[in-house]
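**Student:** No letters, just coordinates:
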């Protein structure tokens, strides 16, 4: 899985570099997107936005799992994972797990960081812990949609590296929709992307474990 890991490391480095640039120009970037909201509108907007929905990744995972429902079928598609192999069912679970973990971690971090969604383009507003202590409604850092989109997309790239560009495009596009709609600062989306990377790392540990178990029992 060396090629996949190298690709993901390059993506992570690019996102870290982009994150630094975004942090410097957070308000200006938000202002640009809000004043040029036409960039993402209509069907394209909604197509990209659903990349951050857990329902999207659940549907993708179910579709992959149903491609070959039986592991003992005459010619089942097996996926190589570090000298082992896993069935499509296990691969599908790892994709859903990565996206789900991304969303859950993002929601948890919102409760800790407590930065609200854009109100004034020149001022960050933080909610007091005494105010709606357990509600993430109105909180934006990190973006849950971006975390889910990147978590799911990176897991998809790990399993199917040939899908790297459409998967990455969907994740980045989802992030753009969150900024252009005024729902998030660019730094919210950048942080959500990093959460997605971490979620994919955790899901990848589980996937490697399943690969090792499968390789061991098949000998």
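**Tutor:** Everything's here; your move. Here the structure is a predicted model, which means the values were calculated and not measured.
**Student:** contacts and neighbour counts: CA atoms only from here.
**Tutor:** Fine.
**Student:** For residue 48, give me its contacts.
**Tutor:** 170-171, 173-174, 177 (CA atoms under 8 Å, 6 or more residues apart in numbering).
**Student:** Just put the residues you listed in a markdown table and tack on distance to residue 203 and neighbour count.
**Tutor:** What follows is the contacts of residue 48, written out as a markdown table (distance: CA to CA, whole Å; neighbours: other CA atoms under 10 Å):
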| residue | distance to residue 203 | neighbour count |
| --- | --- | --- |
| 170 | 20 | 21 |
| 171 | 17 | 28 |
| 173 | 23 | 22 |
| 174 | 21 | 27 |
| 177 | 26 | 28 |
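**Student:** for these, which one is nearest residue 31?
**Tutor:** Checking those against residue 31 by CA to CA gives residue 177 as the nearest, at 13.8 Å.
**Student:** I figured the closest one was touching residue 43, is that so?
**Tutor:** No - contact criterion CA atoms under 8 Å: residue 177 and residue 43 do not qualify, at 11.7 Å.
**Student:** Between the contacts of residue 48, which sits nearest residue 199?
**Tutor:** For these, the nearest to residue 199 is residue 171 (14.1 Å; CA to CA).
**Student:** What strand or helix carries that closest one?
**Tutor:** Secondary structure assignment for residue 171, by DSSP states H and E: helix 164-180.
**Student:** Return the set of buried residues in that helix.
**Tutor:** Using 16 or more other CA atoms under 10 Å as the burial criterion, the residues of helix 164-180 that qualify are 164, 167-180.
**Student:** What segments of the protein are helices?
**Tutor:** In the chain, the helices defined using DSSP state H lie at 2-24, 26-35, 42-49, 54-67, 88-113, 144-159, 164-180, 186-217.
**Student:** Against that first model, consider the following:
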């Protein structure tokens, strides 16, 4: 069956890994403590702080202890859903203040616009929260790209290296898995998507090969109709 939807990763695929690790993470680490202390009683923030307590098996942790846990998770790049949610809230303030602009490779911008115009439905699946995904594309250096996307998925759909996560996403999109092309720079993610029945294409922007998968260096080399 022909490809009807494209599901793309962000880090290393549409956007530079360095933007996440050298800009977003340090910004969150710097601003998270003040944000949490100021908004700890706000409903959505309190919900995530309680989730940190549950995930760390420290149900009685006070706000300062929760902050210690969160900063430790940032340092080890843990894919923890409450951390991602809180980071997204902090980043939202940064984007709104004009202190952050989302990085998206120009070749990705061009291809996403072209695919959207051609009629492909475009979705995002990243370990970053859905809120953070929307901010990267909605407040990007290339302007507001959010009209190009039909939906977003994060770790609430499951880990990115597990096939069942892609089964859930396929069900949410409402297509046959073979009609979805998944793009990523991580071979384990591509393998999981393939196990779920999706078509796959690897991005190796510095060159090289993602073994067992069609691999390109640029979005300009991707023709969804060829999969």
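**Tutor:** Done, it's in. Not measured: the values here are computed from a predicted model.
**Student:** Any idea what the TM-score comes out to?
**Tutor:** For this chain pair, the superposition-based TM-score is 0.26 by TM-score structural alignment, normalised by the length of structure 1; 104 aligned residues with a CA RMSD of 6.1 Å.
**Student:** out of the helices of structure 1, nearest to residue 81 of structure 1?
**Tutor:** When the helices of structure 1 are compared (using CA to CA), the closest one is helix 186-217, at 6.2 Å.
**Student:** Buried residues, the closest one. List them.
**Tutor:** Buried residues in helix 186-217 of structure 1 (16+ other CA under 10 Å): 186-204, 206-208, 210-212, 215.
**Student:** and what of stretch 84-94 of structure 2?
**Tutor:** Under 16+ other CA under 10 Å, the buried positions of stretch 84-94 of structure 2 are 84-92, 94.
**Student:** Point out the ones among those that are inside helices.
**Tutor:** Using DSSP H, those in helices are 84-92, 94.
**Student:** Using TSV, lay out these together with distance to residue 49 of structure 2.
**Tutor:** Listed next are those as TSV, based on distance: CA to CA, whole Å:
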residue	distance to residue 49 of structure 2
84	12
85	10
86	9
87	12
88	14
89	13
90	14
91	17
92	18
94	21
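**Student:** wait, which of these is closest to residue 66 of structure 2?
**Tutor:** Nearest member of those to residue 66 of structure 2, counting by CA to CA, is residue 86, at 11.9 Å.
**Student:** What distance do you get for that closest one to residue 71 of structure 2?
**Tutor:** The gap separating residue 86 of structure 2 from residue 71 of structure 2 is 11 Å, by CA to CA, to the nearest Å.
**Student:** Would you confirm that residue 150 of structure 1 contacts residue 171?
**Tutor:** Yes - taking CA under 8 Å as the definition, residue 150 of structure 1 is a contact partner of residue 171 at 5.2 Å.
**Student:** The nearest residue to residue 80 of structure 1 once chain neighbours are set aside: how many residues sit nearby?
**Tutor:** Of all residues not flanking residue 80 of structure 1 in the chain, residue 86 sits nearest, at 6.8 Å (CA to CA, 6 or more residues apart in numbering). For residue 86 of structure 1, the count of nearby residues is 22 (other CA atoms under 10 Å).
**Student:** any idea how far residue 86 of structure 1 is from residue 5 of structure 1?
**Tutor:** 17 Å.
**Student:** Ok, residue 59 of structure 1 next?
**Tutor:** Residue 59 of structure 1 is 25 Å from residue 5 of structure 1, by CA to CA.
**Student:** do residue 44 of structure 1 as well
**Tutor:** 30 Å.
**Student:** cool, and residue 92 of structure 1?
**Tutor:** Counting by CA to CA - residue 92 of structure 1 and residue 5 of structure 1 are separated by 19 Å.
**Student:** wait, what's in contact with the nearest residue to residue 15 of structure 1 once chain neighbours are set aside?
**Tutor:** Closest residue to residue 15 of structure 1 apart from its sequence neighbours, by CA to CA, 6+ apart: residue 190 at 7.2 Å. Residue 190 of structure 1 makes contact with 15, 18-19, 22, 142, 146 under the criterion CA under 8 Å, 6+ apart.
**Student:** ok, so of those residues, who is nearest residue 67 of structure 1?
**Tutor:** residue 146 (27.4 Å).
**Student:** can you give me the strands for structure 2?
**Tutor:** Secondary structure of structure 2 (DSSP state E): strands located at 5-8, 121-125, 151-153, 180-184, 199-203, 215-216.
**Student:** so which of those comes closest to residue 131 of structure 2?
**Tutor:** strand 151-153 (9.0 Å).
**Student:** So for that closest one, what gets flagged as buried?
**Tutor:** Quick answer for strand 151-153 of structure 2 (16+ other CA under 10 Å): 151-153.
**Student:** Touching it from outside, list them.
**Tutor:** So strand 151-153 of structure 2 is contacted by 122-126, 129-130, 133-134, 169 (CA under 8 Å, 6+ apart).
**Student:** Including neighbour count, could the residues you listed go into TSV?
**Tutor:** Formatted as TSV, the contacts of strand 151-153 of structure 2 follow (neighbours: other CA atoms under 10 Å):
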residue	neighbour count
122	21
123	20
124	21
125	25
126	20
129	26
130	20
133	23
134	22
169	22
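**Student:** Which of these sits closest to residue 31 of structure 2?
**Tutor:** residue 129 (17.3 Å).
**Student:** Hmm, residue 23 and residue 187 of structure 1 touching each other?
**Tutor:** Yes - proximity of residue 187 of structure 1 to residue 23 meets the contact threshold set by CA under 8 Å, at 5.9 Å.
**Student:** my guess is residue 189 of structure 1 contacts residue 149, does it?
**Tutor:** No - counting by CA under 8 Å, residue 189 of structure 1 does not reach residue 149; the two are 10.4 Å apart.
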